[in-house]
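**Student:** fold the stuff below for me.
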Amino acid sequence: MNSIITILDEATTNKIAAGEVVERPASCVKELVENAIDAGASAIEIEIADGGQSYMRVTDNGCGMSADDAHKCIIRHATSKIRSVEDIYAISSLGFRGEAVPSIAAVSHLQITTRQAEDTFATHLLLDGGKVAADDQMGAAVGTTMEVRDLFYNTPARKKFLKSERTESGKINEMIIKLALAHPSIEFTFINNGRTAVHTGGNGQLLDTIANIYGTALAKEIFPVTYDADDIHIEGYVGKPSVLKSSRAWQTCIVNHRIVHNLVLFKAIENAYHAMLPKSGYPFAMLHLQMDPASIDVNVHPAKTEIKFSEEQAIYRVVYHGIIQALMQQEKPEQIATVPHISSFQAEKMEIAESIAEPTESTTASSFPETRPASFTQESLDLPEAKGRVSEAHDVFSYAGGVAGHAEWNHEAASRATKQEEHVFNEILDQGSASGAAGVPQTDPVIVFEGDDSVFIPLGQVAECFIIAKKGQDLYIIDQHAAHERIRYDTFCNRVEKMPSQQLLTAEFVEVDAEDMTLLLERQEIFDDLGYVYSEAGPNTLRMQAIPSDLKTSDIAGSLRDICKFLHEDKEPDKAEMRHRSLAYLSCHGAIKAGNILNIRQMKQLLEDLFHTDKPFVCPHGRPIILRFTPEELAKLFKRT
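**Tutor:** Predicted coordinates for the structure are as follows:
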């Protein structure tokens, strides 16, 4: 009987194994730079061409290799980092598997030049597809240079999956930035197509490295983090809630000097900022964690970016409380954001408050009936109740501080909105600041919906953010910004399918980061459908010729960042979802904000317009607009039952 199982030859197995380690040029650069770091280098220079597909070079001034070690390093599973399987459970080096160099050699033309201090000449090897094509000696400085040419030349199936030169260069740039942040005592130089893209001083000061990479302006907007608990030490920097990016590119987590991607760490960062963040974007966070190597497992994947913690809850607590402490230690509230300063007690209570206000399966936009105001009944106006949490419902008032300042009053955009909206808000800025305006009814405050006996009576305003109203025996709290946001959104949705644009008399120049620039240029048809017309004016600069008609020029950068954030999360976005995302942004940035004082007449008109929308209970982002309290729930709050 014929055997159908075949033992693969060495060349084939090497190419297969290379796919786990070398997915793209960026992973190749990562492996070579980490080897240089393990070699004790104090200066590392990286040069690429054509996004790394045609050429990559990594040069370091580390300890170098002997001729014997140079030949051994191209053999799979040959390593100087570990000696036995027990060493895997206490890894202190970045590399240890002995797969990187042979994997790279198997799918490229590799050149190795290396010299130790005690050697007169350097060892020079030329490899073709993993096989040694030339072996000689030459003069060179102490250290190692790895040159990679024609990556994936012998595996065309893998090469066709590479992205554009800009995308691949961006991935390499991002990787080098994170490596530099992980090792501020090393001088990094990154040269892309002959131009120096990144250079750090290597003086050991993390703040200086951050300034070298992101600029001094950002370095002034961040705060130091230092925290110790559960045998874990954390230090680094976090940014103000206003310092945002459309992706997690500004969030770098380092564990024992190793760059890691771990959802627990990202979730801790996200929850630490909690309600302080605007509606889209990720805050800056550069965190170094030091812990016992035996408490982590880095042998999860050949790329070594995934990591397992033996105590994930402890990791979460340290990161969460470390960031909270850093933000709360600032002397003045305005040092961290425009939102009011909150105590650590309030920070914890925010979680309870948001969980009450957070839309559940029964309160999402898609779950509400497509009813018109004339068909409203008692049942359709009753909000789903937060069962079992009513005793904590009062904490929603502490949430007011968290949402204050998230939306801006866009008077210019409002003046272009519908006449109905103008009628409601044309006196907000003129009369709203008058000391007595908020408490004196100018018209009958009773709202009666046609064809229905339901009556809403606005009673006043709390924290210049929430409208308090009464209907029957029930009490209602309405988020004024979210309500106006819903009104504006429905108005926009009733317009033509394609987003209307406004031509700019003079072009506006907008700075974007390299990652977003790649999206903006490669997915230009998406932005064109949303009303944006632009061209590239520089490496990180757009020349804007047209923008959506209701968008202020000062909001261009923020709106582009919001769309890019969605594209980073969803590689194949639905056209309708993209339109919704853009309209939601316009609705938010043109709506009244927390802090605008409304009088009773304005509250009445706002509620009346709100209940002429299709989904008056949730804003376009899916958050609740109204909270309802029955007499029974109020009695429980006052312990009358």
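
**Student:** all contacts plus neighbour counts: C-alpha atoms, from now on.
**Tutor:** Noted.

**Student:** show me where the stretch 101-250 of the chain has strands.
**Tutor:** All strands of the stretch 101-250 of the chain, identified by DSSP state E, counting those that start in this stretch, fall at 109-115, 122-128, 131-138, 143-149, 187-192, 195-199, 222-229, 232-239, 244-245.

**Student:** so of those strands, which one's packed in deepest?
**Tutor:** Mean neighbour count (mean count of other C-alpha atoms under 10 Å) peaks for strand 109-115 among these, with a mean of 25.

**Student:** so how far is that strand off the chain centroid?
**Tutor:** Mean-position distance between strand 109-115 and its chain equals 38 Å (C-alpha atoms, centre = their mean, to the nearest Å).

**Student:** same question for stretch 575-589.
**Tutor:** Per C-alpha atoms, centre = their mean, the centroid offset for stretch 575-589 relative to its chain is 19 Å.

**Student:** now tell me what touches that stretch from outside.
**Tutor:** The contact list for stretch 575-589 (C-alpha atoms under 8 Å, 6 or more residues apart in numbering) reads 407-410, 481-482, 485-486, 488-489, 492-493, 499, 526, 530, 550-551, 559, 562-563, 620-621.

**Student:** list only buried entries from those residues.
**Tutor:** 407-410, 481-482, 485-486, 488-489, 492, 499, 526, 530, 550-551, 559, 562-563, 620-621 (16 or more other C-alpha atoms under 10 Å).

**Student:** hey, which strand is longest across this protein?
**Tutor:** Criterion DSSP state E: the longest strand present in the chain is strand 501-511.

**Student:** and it, what does it pack against?
**Tutor:** In terms of contacts (3 or more C-alpha pairs under 8 Å, 6 or more residues apart in numbering; DSSP states H and E), strand 501-511 is packed against strand 541-548, helix 556-569.

**Student:** dump the strands of the stretch 101-250 of the chain to TSV, plus distance to residue 539.
**Tutor:** Shown next, in TSV, are those (distance: least, C-alpha to C-alpha, whole Å):
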stretch	distance to residue 539
strand 109-115	30
strand 122-128	35
strand 131-138	39
strand 143-149	25
strand 187-192	12
strand 195-199	11
strand 222-229	25
strand 232-239	25
strand 244-245	18
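
**Student:** of all these, which one is nearest residue 35?
**Tutor:** Closest to residue 35 of the strands of the stretch 101-250 of the chain, according to C-alpha to C-alpha: strand 143-149, at 9.7 Å.

**Student:** next, the second sequence, to be compared with the first:
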Amino acid sequence: MVIRLLDSNLINKIAAGEVIEGPVSVVKELIENSLDAGATNIHIEIVEGGKSLIKVKDNGLGMGPRDIVLCVEKHATSKIKDVTDLFNINTLGFRGEALASIASVSNLRITSRTNDFLYGNFIEVEDGVIKVKKEVSSTVGTIIEVTNLFFNTPARKKYLENILNEAKKITDLVIRYALINPGKYFRLLHNGNPVLNSPAVRDKLGNILNIYGKDIAKELIPVFYEKNGIKIAGYTSKSSLTRADKTQQSFYVNGRYIQSSILSHALHDAYGTLLFSHRFPVAILSLTIDPAKIDVNVHPTKKEIRFSDEKFVSEVVNEGIKDALESTLHIPEINVKGATQTKFAEVGTLKQTVAEKFRVDSFAQRVLESITSEVEDEKMPSLKILGLVHNCYILAENEDGFCIIDQHAAEERVNYELFHEQYASGYIRSQQLVIPTHIELSPTDAIILRDNLPVIKKFGFDVEDFGGNSFLVRATPVIMGRQMGKGTILDMIDELNAKRVRNFEDIKDSIIARMACRKSIKQGDRIEVGYMQKLMMKLYQCENPFTCPHGRPTIITITISELERKFKRVV
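**Tutor:** Sure thing, here's the model as predicted:
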């Protein structure tokens, strides 16, 4: 094997592969250049998820005739002068690699003008070589057009994701920069259609309102905390607003959007028991720290950074979030005078017919009563309901001992199989809304829902595109007498994001499990003995009555012999 020196063209392509991973990397580098140039108006246009065209236009300082030529040269930058600058970086870009890397794997056109010139300059670059250079008429600022990305690196082009996913990634990135820059106007078009329109506003909360909508904005609490030179500012959600993933968590350090497991863990740990398992808060948090105490040059795309004291930074974030949350918490007053001793529900025997009358307190109970007659003896054991423990566990006696039934897990299994059966039949019972429900989504979530509008009908929803990021829900599915709401649609989008697939049908089992969970009785819901009896009937009619859709047990049986061993009545 002979060692050879690589030619400069191949070296550039290898280096470009480190910096430019896909269309979203191009957009990131161009937005950062626009921000570094002081732009207040950044217009992004993409075609076919950025595969065919990426165009970024800004009103920044622009480049003169000399700089427009140098900007596509490797390691040509206006942001650092010597090695000491590497440890005190205050700009988003600094290595002089972005435009050179983009130029080596695409066709690149740049038009730019500074305030010092009456005319602008235009260059066209192919495969890293300037083919055209001329003076043109233009406004102050820069326009960069990237076409035919990865045309000369087919292996990289082959592994690009589908158009929708590439568009989602770009939309998500633009959102991150728009959120942290309230004084700047961001606009994003995909295939000529507006995806994001975030005008310049006075503060970050105004940006959040424009991008995420009022339903999220009203559930956020401000965060401001400072300790030993580290400042944390932004917003985090009340415990009542959570998502199934971390897609609506944004972290910034000195204005740079980053991905950080350290900051994410610190945020999550601050909530402690306020969060349910596998739920995550919404957060937009910005850290200001001495540039000398961070290293932004540890990752080719600069999406990760290194803190000189990770433990202390984590502590500051954790303390700041706790401080913000504590300001919203209060201890409710309890009326002791009205308290009475809790009594067991009336004992009843489960081996009865549905025709028998029970006290009914909800429409869901009436639905249960109308569903079935007598359960088959061989499948339905004789159970005697003893009562309810902590408004969560049903106690029932049988011939061999007694059973403990998790009321939520049990009804979740019943609802799951019922909904699955309806889905398989092609007919899910739904109900028209007298007044349609308006929902406003983030631009990224809007892309997902718009792409799935025909599919969501199969789940019993009738949703109409209302323009922009808004939708009207005209009908929703009904299960066990309970009507689904817009929260279910958000759950479906969360599930699709978590599974990294495109179509709701690809994850129908997970979606149905979520819908069943959302509309099942919860821990703390007190149910009547009649409802317990009907629930047990339906549970034992299920194909799998022993676990909920997520794998948790629905019922635990303890035999008399086990009890006797525990109490040492037998050896």
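
**Student:** just to revisit the earlier point, for the helices and strands packed on strand 501-511 of structure 1, which one sits closest to residue 256 of structure 1?
**Tutor:** helix 556-569 (28.3 Å).

**Student:** residue 93 of structure 1 -> structure 2?
**Tutor:** Per TM-score structural alignment, the equivalent position to residue 93 of structure 1 in structure 2 is residue 91.

**Student:** that match and residue 36 touch, don't they?
**Tutor:** Yes - in this structure residue 91 of structure 2 lies within contact range of residue 36 using C-alpha atoms under 8 Å: 6.1 Å.

**Student:** please identify which helix or strand holds the aligned residue in structure 1 for residue 14 of structure 2.
**Tutor:** Aligned by TM-score structural alignment, residue 14 of structure 2 pairs with residue 16 of structure 1. Per DSSP states H and E, residue 16 of structure 1 falls inside helix 10-21.

**Student:** next, the buried residues of that helix.
**Tutor:** For helix 10-21 of structure 1, burial by neighbour count (16+ other C-alpha under 10 Å) applies to 14, 15, 17, 18, 19, 21.

**Student:** the strands of the stretch 101-250 of structure 1: which one's closest to residue 327 of structure 1?
**Tutor:** Residue 327 of structure 1 sits nearest to strand 222-229 of all the strands of the stretch 101-250 of structure 1, at 7.5 Å, using C-alpha to C-alpha.

**Student:** next, the mean deviation of stretch 530-540 of structure 2 compared to structure 1.
**Tutor:** Aligned to structure 1 and superposed, stretch 530-540 of structure 2 gives a mean residue distance of 7.0 Å (mean C-alpha distance after the TM-score superposition for structure 1).

**Student:** hang on, the earlier thing: which one of the strands of the stretch 101-250 of structure 1 lies nearest to residue 54 of structure 1?
**Tutor:** Residue 54 of structure 1 sits nearest to strand 143-149 of all the strands of the stretch 101-250 of structure 1, at 5.2 Å, using C-alpha to C-alpha.

**Student:** where does the closest one end up in structure 2?
**Tutor:** Strand 143-149 of structure 1 corresponds to residues 141-147 of structure 2 when matched by TM-score structural alignment.

**Student:** list of residues touching the matching stretch?
**Tutor:** Counting by C-alpha under 8 Å, 6+ apart, stretch 141-147 of structure 2 makes contact with 30, 39, 51-63, 102, 106-114, all of which sit outside it.

**Student:** restricted to buried residues, select these in PyMOL.
**Tutor:** The buried residues among these can be selected in PyMOL (16+ other C-alpha under 10 Å) with this line:
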select buried, resi 30+39+51+53+54+55+56+57+58+59+60+61+62+63+102+106+107+108+109+110+111+112+113+114
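
**Student:** and the helix or strand where residue 369 of structure 2 lies, how far from structure 1 on average?
**Tutor:** Assessed by DSSP H and E, residue 369 of structure 2 sits inside helix 363-371. By mean C-alpha distance after the TM-score superposition for structure 1, the fitted helix 363-371 of structure 2 averages 5.5 Å away from its aligned residues in structure 1.

**Student:** ok, for the alignment partner in structure 1 of residue 267 of structure 2, nearest residue in space, not its chain neighbours?
**Tutor:** Aligned against structure 1 by TM-score structural alignment, residue 267 of structure 2 finds its counterpart in residue 269. Using C-alpha to C-alpha, 6 or more residues apart in numbering and skipping residues adjacent in sequence, the residue nearest residue 269 of structure 1 is residue 320, 6.2 Å away.

**Student:** quick one: map that neighbour onto structure 2.
**Tutor:** So, by TM-score structural alignment, residue 320 of structure 1 is matched to residue 318.

**Student:** where's that match relative to residue 263 of structure 2, distance?
**Tutor:** 8 Å (C-alpha to C-alpha, to the nearest Å).

**Student:** before we move on, what about residue 161 of structure 2?
**Tutor:** Taking C-alpha to C-alpha, one finds residue 161 of structure 2 at 28 Å from residue 263 of structure 2.

**Student:** neighbour-wise, which of those two wins?
**Tutor:** residue 263 (23 against 14; other C-alpha atoms under 10 Å).

**Student:** beyond the helix or strand containing that one, next helix or strand please.
**Tutor:** Assigned by DSSP H and E, residue 263 of structure 2 belongs to helix 261-271. The first helix or strand that comes after helix 261-271 of structure 2 along the chain, using DSSP H and E, is strand 280-281.

**Student:** give me the contact list for that next one.
**Tutor:** With C-alpha under 8 Å, 6+ apart, strand 280-281 of structure 2 has contacts from 236-239, 241-246, 248-249, 268.

**Student:** redo that, cut-off 10 Å
**Tutor:** 220, 236-249, 264, 267-268, 271, 275 (C-alpha atoms under 10 Å, 6 or more residues apart in numbering).

**Student:** before we move on, the earlier item: for the match of residue 14 of structure 2, what are its contacts?
**Tutor:** By C-alpha under 10 Å, 6+ apart, the neighbours of residue 16 of structure 1 are 10, 103, 106, 107, 155.

**Student:** and residue 474 of structure 1, by the same measure?
**Tutor:** 382, 456, 628, 629, 630, 631, 632, 633, 634.

**Student:** let's see it at 8 Å
**Tutor:** For residue 474 of structure 1, the contact set (C-alpha under 8 Å, 6+ apart) comprises 628, 629, 630, 631.

**Student:** report the contact partners of the residue mapped onto residue 303 of structure 1 from structure 2.
**Tutor:** Aligning on TM-score structural alignment places residue 303 of structure 1 opposite residue 301 in structure 2. Contacts for residue 301 of structure 2 (C-alpha under 8 Å, 6+ apart) come out as 18, 19, 20, 25.
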